[in-house]
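Chemist: below are the sequence and a predicted model for it; my questions follow.
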Amino acid sequence: MTKARVAILISGSGTNMAALVYAAKHPTCPYEVVLVASNNPDAAGLTLAAAEGIATFALSHHAMERETHDTAMDAAIRAAGADHVALAGYMRILTPGFVASWEGRMLNIHPSLLPKYKGLHTHQRALDAGDTAGGCSVHLVTAVLDDGPVLGQTEVAILPGDTSQTLAARVLIAEHQLYSRTLAGYVTRETDPDWIVAQIGAFALALPETDARPSHGAPGWRVGGEKTGKYFAYVSVHHHGEDAIALLVKTSGADEQASLIEADPDLYYLPKFYAPSGWIAIRLDTGRTDWSHIEDWLAKSWRAVAPKRLTKLIDVAAEF
């Protein structure tokens, strides 16, 4: 099993970081922690991470421009080879550029049942509102604070006589359970055939005059209408006995096929039966799919077979 590589950002003791690190020690865990980084060089969590043999990086944000600091953090994360970023008590508001560069690959844990109580003092706000339960949420990070899609939540009952401190202590236990479980599920979604097909379908059907139609047991997408439509994409899920989940798209022919495979043989290969007709296979089961690259390929393949009236309309629209 190829494990997803995760960098964790902390600012303090790093208890959620520790929960992720210890969950990763189980041999079936689908992720490994490759870096623990902090904006606080004195963060206790850095000592723990180093003791567990994990690379660390620390850079104080004091007297630094926010963008300069985020650029340095981003460089350290990428140098560690991380695929995902997990915020675990990282007490800095990230710049839009940093967030955009990790869109869909950065998670955060928040001590409330989002969308309730974004920001700080979540437990006291739940108590003041007379709620019967507090809790925690794991969500994707967006440029808006605590506003990304929620991936998982755990409710924690509020007991008679609870204070913000007693409630916080129980919510923290829930956080430790929820974060590792949600992260594991999220990093493995890109190897789930149903999820992959749904992603391809969303991109393909966003193109003009397309429809979905299976072909010989493989999901496929066409352009050009019910009677004259031509296929521009298939997803092969171990089709014809191949050991891969892959997107099949049109190329200009043998020369382009050969150059693609030569440039990246781990990503591209010649699909059985389709290769002589100029199709190339792009692996989708690595867990590290560049979806922007896939979206570009779908558009290119669509253009290769779309009726000229459609491509002309697209070209005219692009001029304005």
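Modeler: Done, it's in. Numbering: from 1, shown residues only.
Chemist: please make it C-alpha for all contacts and neighbour counts, starting now.
Modeler: Will do.
Chemist: quick one: distance of stretch 43-56 to the chain centre.
Modeler: Computed by Cα atoms, centre = their mean, to the nearest Å, the chain-centroid distance of stretch 43-56 equals 25 Å.
Chemist: what are the buried residues along that stretch?
Modeler: Ala43, Gly45, Leu46, Thr47, Leu48, Ala49, Ile54, Ala55, Thr56 (16 or more other Cα atoms under 10 Å).
Chemist: and for the lengthiest helix in the chain, what's in contact with it?
Modeler: Counting residues, the longest helix in the chain under DSSP state H turns out to be helix 164-188. With Cα atoms under 8 Å, 6 or more residues apart in numbering as the test, helix 164-188 has contacts from 4, 15-16, 19-20, 23, 29-31, 107, 109, 111, 123-124, 127, 134-138, 151-154, 156, 158, 287.
Chemist: equivalent analysis for stretch 209-228, please.
Modeler: Under Cα under 8 Å, 6+ apart, the answer for stretch 209-228 is 197, 201, 204-205, 208, 229-237, 239, 302, 305-307.
Chemist: of these, which belong to strands?
Modeler: Counting by DSSP state E, the part of the contacts of stretch 209-228 found in strands is Lys230, Tyr231, Phe232, Ala233, Tyr234, Val235, Ser236, Val237.
Chemist: which one of those is nearest Pro115?
Modeler: Comparing the ones in strands among the contacts of stretch 209-228 against Pro115 with Cα to Cα places Val235 closest, at 36.1 Å.
Chemist: quickly find the element holding the nearest residue to that closest one once chain neighbours are set aside.
Modeler: Distances taken as Cα to Cα, 6 or more residues apart in numbering put Leu247 closest to Val235, at 4.7 Å, once the chain neighbours are dropped. Assigned by DSSP states H and E, Leu247 belongs to strand 245-250.
Chemist: this is the other structure I want to compare:
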Amino acid sequence: MAEPRAKVAVFISGSGTNMAALLYASRLAACPFEIVLVLSNNPEAGGLRLAEAEGVPTFVLPHKGLPRADHDAAMEAHVRRAGAQWIALAGYMRILTPEFVARWEGRMVNIHPSLLPKYTGLHTHERAIAAGDSHAGCTVHLVTADLDEGPVLGQIPVAILPGDTPDTLAARVLFAEHQLYARCLADLVTRETDPTWLTGQVRSRAMQLPEAEESLSHGMACFGIVKGKKFAWVSADHHGDRKVALLVKISGPDEQEQLIESDPERFYRPAYFGDGWIAIRIDLGDVDWDDIGEWLRRSWLAVAPRKLAAMTEF
């Protein structure tokens, strides 16, 4: 059975060429996402006509006369109604409210026509040429409240040729944008089930704990206190169970039973680890990483020598 594809809503304001690139990429058999809705603040956006012709639902709401928060809320309501889990901005010429951005943190992406952090904002090609740069390019990044400053997911440099104008350069950068966006979006929507990425997320938090060290034990990434006990493991398809989970210390069988009963999809009893451990699935696509950090901290405290624990402030 094929894995379900991630549902993506695309926001546009104009011709929608990047939306089209995403849409046609999504028609390939191996693509892990599908475009379920195209939205715009501009009734004349050419991309709307293309989406409609390709059988993709559309929604348009002019922003003139509407408070920004109300416009965002109406757009978001349609995104959620369509079942979209991700938002891709593709030439959407509206600044979103910080509240909207916060609600979609880590799940909204944008493509920008420069090699960020260079040339945030507008007129990027003109600025790159004026600066005498050898290359311009494009960047796909996560959207944050700070304009064009979210974490970079990918970039492609594009050479600036002698005699280039902003228009000729923009035309070539657009080719790169069409290649880059679909690849970065595919990587993003699949990383929440990717054992390597998930292990890296656990590692970044576990290794912040005092005197933590990483090793490999029984084929699993393992975290312990230097010359001390282990406090966490990452199980990735261990014994063919097709799960990626964090294994941490708990108080005992009562807590283990309570956790499993509260959410049997997320919590389970790890084989060979006994009643003092719980497995927490981190491949379900909705991980609260702050919560995972707290589980790691608690597990570390359970095995830390008293002297080390007493010296540590959290």
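Modeler: Great, that's in hand. As the structure is a prediction and not an experimental result, all values here were calculated from the model.
Chemist: what angle separates the strand holding Leu247 of structure 1 from strand 230-237?
Modeler: Calculated by axes from the mean of the first three to the mean of the last three Cα atoms, to 10 degrees, strand 245-250 of structure 1 forms an angle of 160 degrees with strand 230-237.
Chemist: now strand 245-250 of structure 1, how far from the centre of its chain.
Modeler: On Cα atoms, centre = their mean, the centre of strand 245-250 of structure 1 falls 21 Å from that of its chain.
Chemist: show me what that strand is packed against.
Modeler: strand 230-237, strand 279-283, helix 291-305 (3 or more Cα pairs under 8 Å, 6 or more residues apart in numbering; DSSP states H and E).
Chemist: would you turn these into CSV with distance to Ser101 of structure 1 and mean neighbour count?
Modeler: Output for those, formatted as CSV (distance: least, Cα to Cα, whole Å; neighbours: other Cα atoms under 10 Å):
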stretch, distance to Ser101 of structure 1, mean neighbour count
strand 230-237, 27, 24
strand 279-283, 23, 26
helix 291-305, 12, 17
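Chemist: and the gap between Phe232 of structure 1 and Ala80 of structure 1?
Modeler: Here Phe232 of structure 1 is placed at a distance of 37 Å from Ala80 of structure 1 (Cα to Cα, to the nearest Å).
Chemist: and the helix or strand where Ala76 of structure 1 lies, how far from structure 2 on average?
Modeler: Counting by DSSP H and E, the element that carries Ala76 of structure 1 is helix 66-79. Here the mean offset of helix 66-79 of structure 1 against structure 2 after fitting is 3.1 Å, by mean Cα distance after the TM-score superposition for structure 1.
Chemist: show me what that helix packs onto, helices and strands only.
Modeler: Counting by 3+ Cα pairs under 8 Å, 6+ apart, the packing neighbours recorded for helix 66-79 of structure 1 are helix 96-101.
Chemist: if you set the cut-off to 6 Å instead, what comes out?
Modeler: Helix 66-79 of structure 1 makes packing contacts with no helix or strand when contacts are defined by 3 or more Cα pairs under 6 Å, 6 or more residues apart in numbering; DSSP states H and E.
Chemist: after it, next one along is what?
Modeler: Following helix 66-79 of structure 1 in sequence order, the next helix or strand is strand 84-87 (DSSP H and E).
Chemist: which other helices and strands contact that following strand?
Modeler: Strand 84-87 of structure 1 packs on strand 4-10, strand 106-110, going by 3+ Cα pairs under 6 Å, 6+ apart.
Chemist: which residues of structure 2 does the very next helix or strand once past the last one align to?
Modeler: Which is strand 106-110 of structure 1. Where DSSP H and E defines the elements, the next helix or strand beyond strand 106-110 of structure 1 is helix 122-128. Mapping helix 122-128 of structure 1 onto structure 2 (TM-score structural alignment) gives residues 124-130.
Chemist: how close does the matching stretch sit to structure 1?
Modeler: Superposing on structure 1 and averaging over aligned pairs (mean Cα distance after the TM-score superposition for structure 1), stretch 124-130 of structure 2 comes out at 2.0 Å.
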